[in-house]
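S.K.: Need a 3D model of the following:
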Amino acid sequence: MMYCLVINSGSSSIKFQIVDPESSATDEPLASGLVEQIGEPQGAINITVEGEKSREELEVVNHTQGLKRAFELLDARGVGPSQLDFFAVGHRVVHGGKLFSEPVLIDAQIESMIEDLIPLAPLHNPANLDGIRVAREILPDLPHVAVFDTAFFNHMPPAAALYAINNEVASQYDIRRYGFHGTSHEFISQQVPKVLGRDPEHTRQITLHLGNGASAAAVHNGRAMDTSMGLTPLAGLVMGTRTGDIDPGIIFHLAREAQMSIDEIDVLLNKKSGVKGLAGVNDFRALREMIDDGNSDAWLAYNIYIHQLRRFIGSYMIILGRVDAITFAAGVGENDVEVRADALADLEVYGIKIDPERNAVRSDEPREISTDDSTVKVLVVPTNEELAIAQKAAALTQG
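M.R.: Have a look, this model is predicted:
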């Protein structure tokens, strides 16, 4: 059996999984790990192999040292690069700009092109690039594949992709709606026709990736028609710490009246807003406990979250014209019964009916939670971006 090593490199951490591309969405990977607090005095490497966890605490000076040590720990457990047959290394890259609409084999030129896109994703692409360079140095004989979060949305209709901003300015600075979570939305939208037994070429659906970061997408016969995130992952739905859509005039108002700098506003909107800014927590389990305790701030935060979610669902119903399925995925979407029920409450006139008993079932399997007579089918589909990356790497390297 051959495996794909999937790497998601962040600025101070590296997540990785060893994945069989032939596995199902709900199968556990053979091994997974997290190198955390890179560059800090006290870091750690967490390894899970077939459900058995281990942790080593040490100073992780840089990405190179962290990944090399992680591979040594995997080797010691019999699942490292020296024991297993890897057919490729798949790398998550957040921003592909207008350049990348498909996975690509990484070489020096591709590295340079990813580097050129850093101004569009200054927090993410440099870290992704660090992981690529380190992994290519350690595993030079394997093909390395870049899979881009934005790729699925690369060919959206111009009416959805472009902003009503001066053409020359937009062209010069590559301003458009790129969208994110694309690997997840594509994966989910491919699973839905299988669950429903429908032809994917004749399925119109709304996919909802609801985690700490959250986004919605309208998918028409397998192609993205619209998505909630924009030039950056700040736009769209209310998120754990991000505002989602706001009047851009708020930025000017804060700069003029509060004398806040661009960097201060950036931190405010990305890290101190959303559910956390409204209620003080960004974990929905903690938010639910606060609501149950009668906390008014938590209740308000939840209602703002649901209101914005319903706005996007409604707008995508109009864009698609006919909706065959609405699907919830990611941490909140897969686990929060109330969010699913409230997001689609009182929509029977549009053919949307959730079955309360089906909705209450906890399961790791893809499942339908709508009633039998619901015209629009409502589903919960666990997303698996690592499996999707492994499958794309396999398609590119193995044909």
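S.K.: make it CA atoms for all contacts and neighbour counts henceforth
M.R.: OK.
S.K.: how far away is S12 from E59?
M.R.: According to CA to CA, to the nearest Å, S12 stands 12 Å off from E59.
S.K.: what residues do the two have in common as contacts?
M.R.: I38, G39 (CA atoms under 8 Å, 6 or more residues apart in numbering).
S.K.: Okay, strands next: where are they in the stretch 51-200 of the chain?
M.R.: Secondary structure of the stretch 51-200 of the chain (DSSP state E, counting those that start in this stretch): strands at 52-58, 85-93, 104-105, 144-148.
S.K.: With distance to P158 and mean neighbour count as extra columns, can I get those strands in CSV?
M.R.: Listed next are the strands of the stretch 51-200 of the chain as CSV, based on distance: least, CA to CA, whole Å; neighbours: other CA atoms under 10 Å:
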stretch, distance to P158, mean neighbour count
strand 52-58, 47, 12
strand 85-93, 23, 23
strand 104-105, 24, 17
strand 144-148, 20, 26
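S.K.: what residues are up against the residue most central in space within the chain?
M.R.: Nearest to the mean C-alpha position of the chain, by CA atoms, centre = their mean, lies H181 at 3.5 Å. By CA under 8 Å, 6+ apart, the contact set of H181 is D149, T150, H209, S215.
S.K.: Repeat that for D85.
M.R.: With contact taken as CA under 8 Å, 6+ apart, D85 is in contact with M1, M2, Y3.
S.K.: Can you add secondary structure, distance to N46 and neighbour count and give these back as JSON lines?
M.R.: As requested, the contacts of D85 are exported to JSON lines (DSSP: H, G, I helix; E, B strand; the rest coil; distance: CA to CA, whole Å; neighbours: other CA atoms under 10 Å):
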{"residue": "M1", "secondary structure": "coil", "distance to N46": "25", "neighbour count": "8"}
{"residue": "M2", "secondary structure": "strand", "distance to N46": "23", "neighbour count": "14"}
{"residue": "Y3", "secondary structure": "strand", "distance to N46": "20", "neighbour count": "21"}
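S.K.: Report the buried residues of the one helix or strand G277 maps to.
M.R.: Following DSSP states H and E, one finds G277 within helix 274-279. Across helix 274-279, burial judged by 16 or more other CA atoms under 10 Å covers G274, V275, K276, G277, L278, A279.
S.K.: Could you do stretch 201-211 as well?
M.R.: Those buried within stretch 201-211 under the rule 16+ other CA under 10 Å are T203, R204, Q205, I206, T207, L208, H209, L210, G211.
S.K.: Among those, which are located in strands?
M.R.: Taking DSSP state E as the definition of strands, the buried residues of stretch 201-211 contribute R204, Q205, I206, T207, L208, H209, L210.
S.K.: Can you tell me which of the residues you listed lies closest to F16?
M.R.: Taking CA to CA as the measure, F16 sits nearest to H209 out of those, at 20.8 Å.
S.K.: To compare against the first, here's the next sequence to fold:
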Amino acid sequence: MTQVFVVNSGSSSIKYQLVDLESGTSVMGGLIERIGEPGSFIADHVEGMQIVLDELGEGRDILAVGHRVVHGGSAFAVPTLIDDAVEAEIDRLSELAPLHNPANLLGIRAARAALPGIPHVAVFDTAFHQSLLPAAYTYAIDAELARTHQIRRYGFHGTSHKFVSEEAARVLGKPYAELKMIVLHLGNGASVTAIDGGQSVDTSMGLTPLQGLVMGTRSGDIDPAVVFHLKRHAGLDVDEIDTLLNRKSGLLGLTGMNDMRDVQEAAQQGNADAELALQVWRHRIRHYIGAYYAQLGGLDAVIFTAGIGENNALLRRRALGGLAHLGIRVDDDRNELMSREARVISPDGARVAVLVVPTNEELEIARQTASVV
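M.R.: Just a heads-up that it's a prediction; the model follows:
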């Protein structure tokens, strides 16, 4: 048995893939949407999971089921075989990820009920970042309050950062344990991670995925006092501020558009707000590159991944332009080449290699699941 069934459950959706470990390819996959919504013929995740299993068909030898879980808190540093106690801990951690963990649990419970004789494994977005040292994950607030309410940096996109960094080492033909890398996961959600010898040593997202880079609808880094100002002077309550920073900020807040392709097109047509948004987006990326270069004490590679990072040559060049003094350069011809393969886009002999590496979180989840069972 070499196939792992990978499940990524949302509040009203089930995204799934059947991954063959020997070939590293997806045998089949799909997305069930609008579960439980008005007008939908799928009442709940139990029905949705049955539709998925009907699609998979009978007679498949599935090694295990791998579940993406967004928040593992401090409890989960490795992929973990799911039992009732693990389910309960994932549920308890929902207070740290109220939009994600409850939805992940819906898929876990439906799949465990439908496939009771197969091992189920939770793979956590936060797990890769459990190698952060206290100096990197501790916020400078009242220590007892922080301990009581689990307030610290956790980081996210961990499966992507792990997969991409390992793949980059393979492309470079160098030992993973000897490389210092900065991975830029640039999509509608975006994060950057400093990786030293295969260990995450710093990452831009924090207690939640709100901190860090400018994203499609999230503000990223912001002075915490802005929250007080909005409460006192704009009359917004806590929930309204939460919605503002998570759902109405970032590119959307700056331009009215949350898709980078639309923002880029508007900027090219002379839209000043869109051009400013691109400059803010770029400024934040370079801020983190400089900070993580210093934290790592050197740098072997910068890696682009995710929707924008993999597909937008202009923004890759714009993000790294003017960093030649740090040994970071992009070869224009290599950068413009469109490919689904992992590749180097820096010039031969560059002090820091620049790569584009398509992420494959489903394959990483499948591999981590297999490592447990």
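S.K.: Got a TM-score for the pair?
M.R.: Taking TM-score structural alignment, normalised by the length of structure 2 as the basis, the two superposed chains have a TM-score of 0.98; 373 aligned residues with a CA RMSD of 1.0 Å.
S.K.: re the thing from before, what's the residue nearest to the centre of structure 1 aligned with over in structure 2?
M.R.: Residue pairing (TM-score structural alignment): H181 of structure 1 is matched to H157 of structure 2.
S.K.: likewise T203 of structure 1?
M.R.: Aligned by TM-score structural alignment, T203 of structure 1 pairs with L179 of structure 2.
S.K.: can you check N359 of structure 1 too?
M.R.: Match for N359 of structure 1 (TM-score structural alignment): N335.
S.K.: which position in structure 1 aligns with A306 of structure 2?
M.R.: In structure 1, A306 of structure 2 lands on A330 (TM-score structural alignment).
S.K.: Next, the distance between the ends of stretch 192-212 of structure 1.
M.R.: 23 Å.
S.K.: Next, the residues that contact that stretch from outside, please.
M.R.: Taking CA under 8 Å, 6+ apart as the rule, stretch 192-212 of structure 1 contacts 181, 184-185, 188-190, 214-222, 239-241, 282-283, 313, 316-317, 320, 322-333, 366-367, 379, 381.
S.K.: Weed out the non-buried ones from these.
M.R.: The buried subset of the contacts of stretch 192-212 of structure 1 (16+ other CA under 10 Å) comprises 181, 184-185, 188-189, 214-222, 239-241, 282-283, 313, 316-317, 320, 323-333, 366-367, 379, 381.
S.K.: Tell me where the stretch 251-373 of structure 2 has helices.
M.R.: Taking DSSP state H, counting those that start in this stretch as the test, the helices found in the stretch 251-373 of structure 2 are 260-268, 272-296, 306-311, 313-320, 332-336, 361-372.
S.K.: To what extent does the third one diverge from structure 1 after superposition?
M.R.: Aligned to structure 1 and superposed, helix 306-311 of structure 2 gives a mean residue distance of 0.3 Å (mean CA distance after the TM-score superposition for structure 1).
S.K.: In this structure the match of N359 of structure 1 contacts A342, no?
M.R.: No. Contact criterion CA atoms under 8 Å: N335 of structure 2 and A342 do not qualify, at 11.9 Å.
S.K.: give the contact list for I18 of structure 1.
M.R.: Y3, C4, L5, V6, P29, L30, A31, S32.
S.K.: go with 6 Å
M.R.: The neighbours of I18 of structure 1, taking CA atoms under 6 Å, 6 or more residues apart in numbering as the test, are C4, L5, P29, L30, A31.
S.K.: so what corresponds to the fourth one in structure 2?
M.R.: Just to be clear, that refers to L30 of structure 1. Under the alignment (TM-score structural alignment), L30 of structure 1 maps onto V27.
S.K.: Name the residues of the host helix or strand of that match that are buried.
M.R.: Using DSSP H and E, V27 of structure 2 falls within strand 25-32. Buried positions in strand 25-32 of structure 2, judged by neighbour count with 16+ other CA under 10 Å: S26, G29, I32.
S.K.: In TSV: those residues, plus distance to S94 of structure 2.
M.R.: Formatted as TSV, the buried residues of strand 25-32 of structure 2 follow (distance: CA to CA, whole Å):
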residue	distance to S94 of structure 2
S26	30
G29	27
I32	23
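S.K.: ok, back up a step: list just the nearest of the buried residues of stretch 201-211 of structure 1 to N46 of structure 1.
M.R.: Once CA to CA is applied, the member of the buried residues of stretch 201-211 of structure 1 that ends up nearest N46 of structure 1 is G211, at 22.3 Å.
S.K.: burial of T138 of structure 2, as a residue count?
M.R.: Using other CA atoms under 10 Å, T138 of structure 2 has 16 other residues around it.
S.K.: Oops, could you answer that again for V52 of structure 2 instead?
M.R.: 20.
S.K.: Now which residue in structure 1 aligns to it?
M.R.: Using TM-score structural alignment, the partner of V52 of structure 2 in structure 1 is A70.
S.K.: State the distance from its match to H144 of structure 1.
M.R.: From A70 of structure 1 to H144 of structure 1 the distance is 18 Å (CA to CA).
S.K.: same thing with L387 of structure 1?
M.R.: Going from L387 of structure 1 to H144 of structure 1 by CA to CA gives 16 Å.
S.K.: cool, and L254 of structure 1?
M.R.: 44 Å.
S.K.: go on, D226 of structure 1?
M.R.: Taken as CA to CA, the span from D226 of structure 1 to H144 of structure 1 is 30 Å.
S.K.: And R55 of structure 1, by the same measure?
M.R.: Here the criterion is CA to CA. By it, R55 of structure 1 lies 27 Å from H144 of structure 1.
S.K.: M229 of structure 1 now?
M.R.: M229 of structure 1 is 28 Å from H144 of structure 1, by CA to CA.
S.K.: L320 of structure 1 too?
M.R.: Distance from L320 of structure 1 to H144 of structure 1, by CA to CA: 37 Å.
S.K.: on that earlier part again, what's the farthest-apart pair in the contacts of H181 of structure 1?
M.R.: T150 and H209 (14.2 Å).
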